[in-house]
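Asks: Test case, fold it:
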Amino acid sequence: MRVTIVDDNRQFRESLEIYLSMRLGYQVIGNYENAKTFLKSTEVYKSDIVLMDIEMPDINGIEATKQAIWMNKDLHVIAVTNYQDRAYLTTLITAGFKGCVFKNNVFEELNSAINKVNNGEQFFPKNIRLLDTNN
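Replies: Okay, here's the model as predicted:
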């Protein structure tokens, strides 16, 4: 599976890349510090899964995801974020994210999130799923 990481925190990106490639066996084909650079790359078209931070300079992850999905409707994007506010996270669903993993649980939940999203399912924390089914 081809995964791209978009996050402005270099240390987090590098840790995530090592975890994904060495521990889980995924192929990390892109590692970007901002959404602007990612959107100009070919990884928008080559990735199976994109792990997208939300708060980044220039273009935030929500706007970047909308643009990336417009460019490639088959792209699967998972938010990797610190924000756990229900209203904020509901915005992720409407923006086109297929999943969300909180950064404080990323190493516990990421593999499940990637597998579910790659199989056409969604992966959101329980409070997000409850909100999504009520709409």
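
Asks: all contacts plus neighbour counts: C-alpha atoms, from now on.
Replies: Fine.

Asks: what's the next secondary structure element after the longest helix along the chain?
Replies: Criterion DSSP state H: the longest helix present in the chain is helix 106-118. Per DSSP states H and E, helix 106-118 leads on to helix 126-134 as the next helix or strand towards the C-terminus.

Asks: how about that next one: buried residues?
Replies: Buried residues in helix 126-134, counted by 16 or more other CA atoms under 10 Å: residue 128.

Asks: For that helix, which outside residues touch it?
Replies: 86, 89, 90, 93 (CA atoms under 8 Å, 6 or more residues apart in numbering).

Asks: Go through those and name the one nearest residue 63.
Replies: residue 93 (12.6 Å; CA to CA).

Asks: Now do the SS call for the residue lying closest to residue 106 once chain neighbours are set aside.
Replies: Among residues not flanking residue 106 along the chain, residue 80 sits closest, at 7.5 Å (CA to CA, 6 or more residues apart in numbering). The assignment at residue 80 comes out as strand when based on DSSP: H, G, I helix; E, B strand; the rest coil.

Asks: To compare with the earlier structure, here is another sequence to fold:
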Amino acid sequence: MNDTEKISVIIVDDNPSAIEGVKLLLSTYNKFKVIATFNNGEELLNYNNIHICNIILMDIEMPVMGGIEAAKRISFLYPDTKMIAITMYQHRLYLRDILSAGFHGFVNKGRMAEDLNDTINKVNSNKRHYPKDLNI
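Replies: Alright, predicted model coming up:
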């Protein structure tokens, strides 16, 4: 699979170790290409090539601009962009916020290794994806 056939991903998280962990996890598959990483939503919104990515993986809680606010703006500016929230929270209150912000799915940080590949594939195929064990 060449780079033009791979699913292009942007990672947004204020924790450099989390970014590196996601990059490492994605590298274990031969179908993802990380095209950019950012430390908060404001940095992401200043990026001129959001429109070329397939998926944005974004933390919810970040300084400067969190994932919910950034997702609302991206949904308005780039309505075809697919976003997946990365969060430690698994409660219906957060699900409502995530859905209303424009995310297409989310992955719990504690289950990244088990769920990230499937979540990206489903969201990239225009499906919504939420954890099976969601506390709703």
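
Asks: Could you get me the TM-score between them?
Replies: Laid over one another, the chains give 0.90 as their TM-score (TM-score structural alignment, normalised by the length of the first structure), with 129 aligned residues with a CA RMSD of 1.5 Å.

Asks: before we move on, the earlier item: what sits up against the longest helix of the first structure?
Replies: Residues contacting helix 106-118 of the first structure (CA under 8 Å, 6+ apart): 19, 24, 48-49, 76, 78, 80, 98-101, 122-123.

Asks: so that helix matches what in the second structure?
Replies: Across the second structure, the stretch matching helix 106-118 of the first structure (TM-score structural alignment) is residues 112-124.

Asks: The matching stretch vs the first structure, average offset?
Replies: Mean deviation of stretch 112-124 of the second structure relative to the first structure after superposition (mean CA distance after the TM-score superposition for the first structure): 0.4 Å.

Asks: buried residues in that stretch?
Replies: Buried, per 16+ other CA under 10 Å, within stretch 112-124 of the second structure: 112, 115, 116, 117, 119, 120, 123, 124.

Asks: between those residues, which is nearest residue 69 of the second structure?
Replies: residue 123 (20.1 Å).

Asks: Residues contacting stretch 11-25 of the first structure, please?
Replies: For stretch 11-25 of the first structure, the external contacting residues (CA under 8 Å, 6+ apart) are 5, 6, 7, 26, 27, 28, 31, 107, 111.

Asks: Restricted to buried residues, select the contacts of helix 106-118 of the first structure in ChimeraX.
Replies: Here is the ChimeraX command that selects the buried residues among the contacts of helix 106-118 of the first structure (16+ other CA under 10 Å):
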select :19,48,49,76,78,80,98,99,100,101,122,123
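
Asks: hmm, back to that, would you format the contacts of helix 126-134 of the first structure as JSON lines with secondary structure included?
Replies: Output for the contacts of helix 126-134 of the first structure, formatted as JSON lines (three-state DSSP):
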{"residue": "86", "secondary structure": "helix"}
{"residue": "89", "secondary structure": "helix"}
{"residue": "90", "secondary structure": "helix"}
{"residue": "93", "secondary structure": "helix"}
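
Asks: What subset of those residues is buried?
Replies: Using 16+ other CA under 10 Å as the burial test, the contacts of helix 126-134 of the first structure include 89, 90, 93 as buried.

Asks: hmm, back to that, show me what contacts the residue nearest to residue 106 of the first structure?
Replies: 51, 52, 53, 54, 100, 101, 102, 103, 106.

Asks: Which residue comes closest to the alignment partner in the second structure of the third one once chain neighbours are left out?
Replies: Residue mapping for residue 53 of the first structure onto the second structure gives residue 59, with TM-score structural alignment as the criterion. Of all residues beyond its chain neighbours, the one nearest residue 59 of the second structure is residue 86 (4.5 Å), with distances taken as CA to CA, 6+ apart.
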